[in-house]
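A.B. asks: the following comprises the amino acid sequence and a computationally predicted model.
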Amino acid sequence: MAETRLSTFQGIVMYQREHKERDLLVKILTREFGKKMFFVKNGKSKKNRLTAELQPLMQATYEGTINFNGLSFIDDVKAIHLARSFMEDIELNAYGTYLLGLIDSAFVDNQPLTTWFDLAQLGLEKIEHGFDPQGIANYFELALLPAFGLEMNWSQCAICGRSDLPLDFSDQYHGVLCQNHFQVDDQRWQIDPKAMLVLSKFSQISLNQLGSLKLKAKTKQEMARLMNHIYDDQVGIHLKSKTFIQQLDNWQDRLGRRQTSTLEKGKQNDD
C-alpha cells in the first residue's frame, strides 16, 4: 500500500489543538481511513480559510493528502454540516464531544472504522434531533465495552438465563443477575429496574432502531451511576468531556435546589 494518497473522504472533526505558535493539529474521524491527525499550517490565523471549517463536531467532505505514517494534510472542505444546536447548547456540545472522545480512546489511529464512523454520525444526528443526549452517550458507552476488552451480558441472568425478572448488575459475573440469584453476589449493583431495562434494550438493538428516546431524571441518574462505575473502575478512563458533563449536572442540580428554596421562601412570606 502506498504511504501517501490524494483522496476525497468524509470526516467528523474530533478535536483540534495548538501546534507551535501559528499552526493547528486537527484530529478527524474519517470514514475511509479511521482516525487521522491533520496538520493545518497557520491554522490559528483568522485569514486561513480552513480554520472556520475545522471546528469540533463539524462534518464535511474533505480533499487532501492522506499519509499512512505521520501527519496528513487538508486542501479543501466541502458539504459542511455543523448543527446549530451544538453551537448554541453547551450541554449538547459536551455530549457530542464525549461520544467522539470514547471512540478516540477505544481505537488506535489509522485503523479503518467505517462502522463506528457511521454510528458516530447517526449518534450526533439523533442528539441534534432531540434524542436524550445522555441516553445516546450511554448507548455508546455500552456498545464500546468490547472494544475496551470487556464482554458483558446485559440481556439475561448470568446464572439461569432468565430475562423476565428484575435484574441487578454484577461485576463478579460480568453482567446481570435476576432476583432469584441476587444472593450469589452481595456486592452487586442494585440499579433501578427501569434503568436496567433501558440498558438491556440498548445491548440488543441497533442505534437506528431507536425511534425516540425520552428518559426520566431518576432513570438517567441510575444509568449514569452504573456506567460511570464501569468506565472509572473497569475500563479505567475518565475523559475531560465527561468531567465537564458531571460539573454541568452538579451546577444544574444546585440551581434547581436554589430555585426551589426561593419559591418556598416566597410562599412562606405570602402566608
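C.D. replies: Here it is on my side, so go on.

A.B. asks: from now on I want contacts and neighbour counts done on CA atoms only, so please keep to that.
C.D. replies: Fine.

A.B. asks: which stretches of this structure form helices?
C.D. replies: 84-88, 90-106, 114-128, 133-144, 193-202, 217-229, 240-270 (DSSP state H).

A.B. asks: and of those, who's closest to Asn153?
C.D. replies: Evaluated over the helices of the chain, closeness to Asn153 peaks at helix 193-202, with 8.8 Å, by C-alpha to C-alpha.

A.B. asks: possible to save the helices of the chain as CSV with mean neighbour count and distance to Gln179?
C.D. replies: Shown next, in CSV, are these (neighbours: other C-alpha atoms under 10 Å; distance: least, C-alpha to C-alpha, whole Å):
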stretch, mean neighbour count, distance to Gln179
helix 84-88, 14, 42
helix 90-106, 20, 32
helix 114-128, 18, 33
helix 133-144, 21, 22
helix 193-202, 19, 11
helix 217-229, 16, 18
helix 240-270, 13, 31
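
A.B. asks: dump the ones you listed into JSON lines; add distance to Met152 as well.
C.D. replies: Listed next are those as JSON lines, based on distance: least, C-alpha to C-alpha, whole Å:
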{"stretch": "helix 84-88", "distance to Met152": "32"}
{"stretch": "helix 90-106", "distance to Met152": "16"}
{"stretch": "helix 114-128", "distance to Met152": "20"}
{"stretch": "helix 133-144", "distance to Met152": "9"}
{"stretch": "helix 193-202", "distance to Met152": "11"}
{"stretch": "helix 217-229", "distance to Met152": "12"}
{"stretch": "helix 240-270", "distance to Met152": "22"}
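
A.B. asks: which residues does Gln121 contact?
C.D. replies: Applying C-alpha atoms under 8 Å, 6 or more residues apart in numbering, we find Gln121 in contact with Ile12.

A.B. asks: with Val13 instead?
C.D. replies: Val26, Lys27, Ile28, Leu29, Leu54, Gln55, Pro56, Leu57, Met58, Gln59 are the contacts of Val13 under C-alpha under 8 Å, 6+ apart.

A.B. asks: and Ala79, how many neighbours does it have?
C.D. replies: Ala79 has 9 neighbours, counted by other C-alpha atoms under 10 Å.

A.B. asks: returning to what we had before: so which of the helices of the chain comes closest to Glu63?
C.D. replies: Of all the helices of the chain, helix 114-128 sits nearest to Glu63, with 17.5 Å by C-alpha to C-alpha.

A.B. asks: check the offset of the closest one from the chain's centre.
C.D. replies: 10 Å (C-alpha atoms, centre = their mean, to the nearest Å).

A.B. asks: okay, the angle between that helix and helix 133-144?
C.D. replies: Here the directions of helix 114-128 and helix 133-144 differ by 170 degrees (axes from the mean of the first three to the mean of the last three C-alpha atoms, to 10 degrees).

A.B. asks: got the angle for helix 114-128 vs helix 90-106?
C.D. replies: 170 degrees.

A.B. asks: now Arg162: closest residue in space that isn't a chain neighbour?
C.D. replies: Leaving aside its chain neighbours, Arg162 sits nearest to Gln156 (5.3 Å; criterion: C-alpha to C-alpha, 6 or more residues apart in numbering).

A.B. asks: put this next to the previous one:
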Amino acid sequence: MLHSVQGIVIRSMDYGEGNKIIRLFTPELGKVGVMARGAKKLKSKHGAVTQLFTYGDFVFYKQRGQMGSLNGAEIIDAHHALREDLYKSAYASYLAEMTDRMLGDEEGNNYIFEQLKAGLMAIEEDKDMQIVTHLYEMKMFDLAGYLPITDACVSCGETTGITSFSPNMGGTLCSRCRFKDASTIPIGEGAHKLLRLFPRMDMRRLGSVQVKDETKEQLKRCMRTYMDVHIGVQWKSRGFIEQMEKYNI
C-alpha cells in the first residue's frame, strides 16, 4: 500500500553499502520503519531527507507487517542547527529516543507528533533545552500511564505546604508526609509550580522562560529519578547529556 504522510526522522542508520533504514514518526501511522535505497550514495536524492530530525513529506510503499520502501520525499524543515550544535543535538536526540522507545510501532498519535515537532523547533530557537526536555518527559509519562501527582500531596491530598517530590510514591509530598519516604527530593515553590504546570502545558505555546539555576537543578533530580524509577530505560542520549554536565563540556 502506498502512503503519503508527513513525518519526522527519529532514527537513521546505515544498511549495507549504500542504503539507509530510517524510522519515521507520523501522526497517522505512528512509528514506521522505511528503507531508503541508495541514500548513502553521494548524488542520492534521498540523502538529505534521511538525516536525523528531518521533518518532511514522505511517500513510501509498505505492506502490512513489512518494512516500507521510500519512493520520494520533500523536506519541510531540515533542522540543520540541531545536528550542527553538540548541545542541541544531544537534547534533540533525547526527545527522538524517548519517542522511539516509548511508543509502540504503528501507534498513531497526532498530539505527541505535534509536541515533538514543537519541541525540536523550541530547541532550535534557543529556548531552554532542559525545560523543553522536562516538558516532553511529562508528555511521555502521561502516555505511558505514569503521570506523577503534582497538584496535591500524593499521600494525604493536601494542596498546600508541598515541600518535596517522591519518585517512589509517585508525586509531591507535603511537609507533614515527607517523612514517609526517606529518599524524597526537596523542592522549592518554583520547582513545584513547574511540576504542576508541565502536564497541562502545550509545547506549541512555550515561550522564553527564565528559570533559576536552583529550580532547574531540583527539576532535573525529580524528573530523572522519576524516569529511572518508573520507566527503567538506559537512555543513550541522556547518558551523553550527563557526561557533558559532569565534565562541563
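C.D. replies: Cool, got the structure. Computed from a predicted model, the values in this text were never measured in an experiment.

A.B. asks: sorry, back to before: what do we get in the second structure for the residue nearest to Arg162 of the first structure?
C.D. replies: Gln156 of the first structure maps onto Ala152 in the second structure, with residues paired by TM-score structural alignment.

A.B. asks: then Leu71 of the first structure?
C.D. replies: In the second structure, Leu71 of the first structure lines up with Met67, judged by TM-score structural alignment.

A.B. asks: okay, now that match: neighbour count?
C.D. replies: Residues contacting Met67 of the second structure under the criterion other C-alpha under 10 Å number 16.

A.B. asks: contacting residues for it?
C.D. replies: Met67 of the second structure sits next to Val32, Gly33, Val34, Met35 when contact means C-alpha under 8 Å, 6+ apart.

A.B. asks: could you rerun that using 10 Å?
C.D. replies: For Met67 of the second structure, the contact set (C-alpha atoms under 10 Å, 6 or more residues apart in numbering) comprises Ile21, Arg23, Val32, Gly33, Val34, Met35, Phe60, Tyr61.

A.B. asks: and which of these is nearest Ile123 of the second structure?
C.D. replies: Nearest member of the contacts of Met67 of the second structure to Ile123 of the second structure, counting by C-alpha to C-alpha, is Arg23, at 20.9 Å.

A.B. asks: nearest to Thr215 of the second structure among the contacts of Met67 of the second structure?
C.D. replies: Nearest member of the contacts of Met67 of the second structure to Thr215 of the second structure, counting by C-alpha to C-alpha, is Arg23, at 35.4 Å.

A.B. asks: which residues does the closest one contact?
C.D. replies: Taking C-alpha under 10 Å, 6+ apart, we find Arg23 of the second structure in contact with 7-13, 30-35, 50, 52, 67-68, 100, 105.

A.B. asks: closest to His80 of the second structure among the contacts of Met67 of the second structure?
C.D. replies: Closest to His80 of the second structure, out of all of the contacts of Met67 of the second structure and judged by C-alpha to C-alpha, is Arg23, at 18.3 Å.

A.B. asks: find the nearest non-adjacent residue to that closest one, please.
C.D. replies: Gly33 is the one closest to Arg23 of the second structure (C-alpha to C-alpha, 6+ apart), at 4.5 Å.

A.B. asks: what about the equivalent of Asp181 of the second structure over in the first structure, how many residues close to it?
C.D. replies: The alignment partner of Asp181 of the second structure in the first structure, by TM-score structural alignment, is Asp185. When neighbours are counted by other C-alpha under 10 Å, Asp185 of the first structure registers 15.

A.B. asks: do you know how far Asp185 of the first structure is from Ser170 of the first structure?
C.D. replies: Separation of Asp185 of the first structure from Ser170 of the first structure (C-alpha to C-alpha, to the nearest Å): 7 Å.

A.B. asks: what does Leu6 of the first structure give?
C.D. replies: Leu6 of the first structure sits 50 Å away from Ser170 of the first structure, going by C-alpha to C-alpha.

A.B. asks: please identify which of the two sits among more neighbours.
C.D. replies: Ser170 (22 against 13).

A.B. asks: how about the more buried one, what does it touch?
C.D. replies: 152-153, 157-158, 176-177, 182, 184-190.

A.B. asks: 8 Å instead, please
C.D. replies: Val176, Leu177, Asp185, Gln187, Arg188, Trp189.

A.B. asks: how deep is the residue nearest to His181 of the first structure when sequence neighbours are not counted tucked in, by neighbour count?
C.D. replies: In space, and not counting its chain neighbours, His181 of the first structure is closest to Ile159: 7.2 Å by C-alpha to C-alpha, 6+ apart. Number of residues near Ile159 of the first structure (other C-alpha under 10 Å) recorded here: 15.

A.B. asks: roughly how far apart are Ile159 of the first structure and Gly256 of the first structure?
C.D. replies: Using C-alpha to C-alpha, Ile159 of the first structure is found at 42 Å from Gly256 of the first structure.

A.B. asks: equivalent analysis for Ile230 of the first structure, please.
C.D. replies: In this view, Ile230 of the first structure and Gly256 of the first structure are 28 Å apart by C-alpha to C-alpha.

A.B. asks: what is the burial count for the aligned partner of Leu143 of the second structure in the first structure?
C.D. replies: Applying TM-score structural alignment, one finds that Leu143 of the second structure aligns to Ala147 in the first structure. Counted by other C-alpha under 10 Å, the residues lying close to Ala147 of the first structure total 12.

A.B. asks: now do the contacts for the counterpart of Glu124 of the second structure in the first structure.
C.D. replies: The alignment partner of Glu124 of the second structure in the first structure, by TM-score structural alignment, is Glu128. Contact analysis of Glu128 of the first structure by C-alpha under 8 Å, 6+ apart lists Ala83, Ser85, Phe86.

A.B. asks: rerun that using 10 Å as the cut-off
C.D. replies: Shown in contact with Glu128 of the first structure (C-alpha under 10 Å, 6+ apart): Leu82, Ala83, Arg84, Ser85, Phe86, Leu92, Asn93, Gly96, Leu122.

A.B. asks: including distance to Leu207 of the first structure, could those residues go into CSV?
C.D. replies: Below are the contacts of Glu128 of the first structure laid out as CSV (distance: C-alpha to C-alpha, whole Å):
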residue, distance to Leu207 of the first structure
Leu82, 21
Ala83, 19
Arg84, 22
Ser85, 21
Phe86, 20
Leu92, 18
Asn93, 20
Gly96, 15
Leu122, 8
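
A.B. asks: just those residues now: which is nearest Phe244 of the first structure?
C.D. replies: Taking those together and measuring to Phe244 of the first structure by C-alpha to C-alpha, the closest member is Asn93, at 10.8 Å.
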